[in-house]
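J.: This is a predicted model, with the sequence first.
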Amino acid sequence: MRSILITGANRGIGLELVRKIVTEKNPQHVFAGCRNINKAEVLQQFAASNSTVRVLELDVTKDATVDAAVLQVSDIVGNEGLDVLINNAGIYNTEPLENTSRNMMQSYFNVNATGPLFITQKFLPLLRQGSISRSASSLGGHNSVLNLTSGYGSIEGNTSGGIYAYRASKAALNMITKSLSIDLRPDNIMAVALDPGWVQTDMGGSFASSTTEECVKRLLQVIESLCEKENGKIVSYKGNILPF
């Protein structure tokens, strides 16, 4: 990993990904995107003591912030491009059918599905350049788009119903990931949906089965082992492929 961009990096899994990648993987650049820089105090403090981290204002629903972030990243990475894009930003709720509204469905799709799609679209030229420069330098491997999904997005795995906005938006993200895996294959860029499991974050709650540190440790092991057979698939933090 020479250069990585992570969305939703101000807390939870995103923040822990930044920490672990910087301290254990020795990257050249880690771009940490967050919706409100002024509220990302912990991330800002970490970046202040780690010169490889650049904090970006990046709201996945606002094209102006995305366009500005693309320019910032491009100015820094130059011809080396971007190696890994981790679409981590997301929102969650457990509202029942009776409380599910049209606006809720639209807002969840905007963040959880179309957000990652258009982030990928905007950063695609840099990802392609990263793939070219990786090949030229004989580093091997694939550049990657990694979309953080959920077991709730599995249609086959849905045995309890409910959670309409979250389930549907993550199922849509899984389909987007599949299409990206096909469209980006000629560029030697993989697209994989990663399920982090139930994690102790603001979204997952304090009773979740794993801490963010445990989750991210296993996610990074999975990321480093990804190969063509996982391209376009849903892969859990345990490394197994989940059903669509």
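T.: Received the coordinates, thanks. Residues are numbered from 1 along each chain as shown.
J.: going forward, measure contacts and count neighbours with C-alpha atoms only.
T.: Noted.
J.: so where do the strands sit in the chain?
T.: 3-6, 29-34, 53-57, 84-87, 143-148, 189-195, 234-236, 241-242 (DSSP state E).
J.: Could you find the closest non-adjacent residue to the one residue sitting closest to the centre of the chain?
T.: For the chain, the residue nearest the mean C-alpha position is residue 87 (2.1 Å; Cα atoms, centre = their mean). Nearest residue to residue 87 in three dimensions, chain neighbours excluded: residue 147, at 4.8 Å (Cα to Cα, 6 or more residues apart in numbering).
J.: Quick check, the one you found in contact with residue 177.
T.: Yes. Residue 147 is in contact with residue 177 according to Cα atoms under 8 Å; the separation is 7.1 Å.
J.: let's bring in a second one:
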Amino acid sequence: MLSRSVLVTGSNRGLGLELVKQISASSTPPEIIIAACRDREKATSLQAVAAKHQNMHIVEIDVSDEASYKTFFEDVEKIVSPKGLSLLINNAGVAPKSTRINMVKWKQMMDTFSVNTVAPLMLTKTLRALLTMAASQTQGNDLSVRRAAVINMSSILGSIADNDQGSIKCCHQIFEC
């Protein structure tokens, strides 16, 4: 792994949990792995992975709760200082309960937009000082995960072209109701 420290949001299940498993099992894992989830007590699979790796820390955050960002920053800062955060993987996300156009609700879509679009931006903004700290530890101006990087992930449900699970297909197709 090229990064000294990695933080993965949405680590309690799915892609986030698998990312944490793969990163921690790497032949050259980062010095620090931070697995972020909403509720540490409910994240039993994540706890099992962390129990096997002394370099892994579980930190709680609900990305939809902006009030929790300050505490989250402080928790992460304690773990990564003085070298900063090398890699932030914004993986946490939600899908609306229904993707059928006649079933979807305004609040569901706003919550989905908030968690999947606004939260990664605001979380990156919150952690920017730690990312800058990591970047300043390495010579040069090149873009690299050796310095600091942010990766924003999405699932197939977020794709306009490749999503065949939702009701609104590509522009040339008719809405399914």
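T.: Cool, the structure landed. Just so you know, these numbers come straight off a predicted model, no measurement behind them.
J.: thinking again about what came up before, give me the number of residues near the residue nearest to residue 87 of the first structure?
T.: 27 (other Cα atoms under 10 Å).
J.: what stretch of the first structure does the lengthiest helix in the second structure fall on?
T.: When the second structure is parsed with DSSP state H, its longest helix is helix 119-135. Using TM-score structural alignment, helix 119-135 of the second structure corresponds to residues 115-131 of the first structure.
J.: what's the spacing between stretch 99-114 of the second structure and its chain's center?
T.: Put simply, stretch 99-114 of the second structure sits 21 Å off its chain's centre (Cα atoms, centre = their mean, to the nearest Å).
J.: Tell me the buried residues in that stretch?
T.: Neighbour counts over stretch 99-114 of the second structure (16 or more other Cα atoms under 10 Å) mark 99, 100, 108, 109, 111, 112, 113, 114 as buried.
J.: on that earlier part again, which of the strands of the first structure sits closest to residue 160 of the first structure?
T.: Residue 160 of the first structure lies closest to strand 241-242 among the strands of the first structure, at 17.1 Å (Cα to Cα).
J.: Help me confirm that residue 73 of the second structure comes into contact with residue 128.
T.: No. Counting by Cα under 8 Å, residue 73 of the second structure sits too far from residue 128 to count as a contact (9.8 Å).
J.: Residue 242 of the first structure matches what in the second structure?
T.: Under the alignment (TM-score structural alignment), residue 242 of the first structure pairs with nothing in the second structure.
J.: My guess is residue 242 of the first structure contacts residue 194. True?
T.: No. Counting by Cα under 8 Å, residue 194 is not a contact partner of residue 242 of the first structure; they are 9.5 Å apart.
J.: one step back: which residues do residue 147 and residue 177 of the first structure both contact?
T.: Residues touching both residue 147 of the first structure and residue 177 by Cα atoms under 8 Å, 6 or more residues apart in numbering: 191, 192, 193.
J.: how many other residues sit next to residue 57 of the second structure?
T.: By the measure other Cα under 10 Å, the count of residues near residue 57 of the second structure is 18.
J.: Surely it and residue 48 touch.
T.: No. Using Cα under 8 Å, residue 57 of the second structure makes no contact with residue 48, being 11.9 Å away.
J.: what about residue 57 of the first structure, how many neighbours?
T.: 17.
J.: What residue in the second structure is paired with it?
T.: Under the alignment defined by TM-score structural alignment, residue 57 of the first structure corresponds to residue 60 in the second structure.
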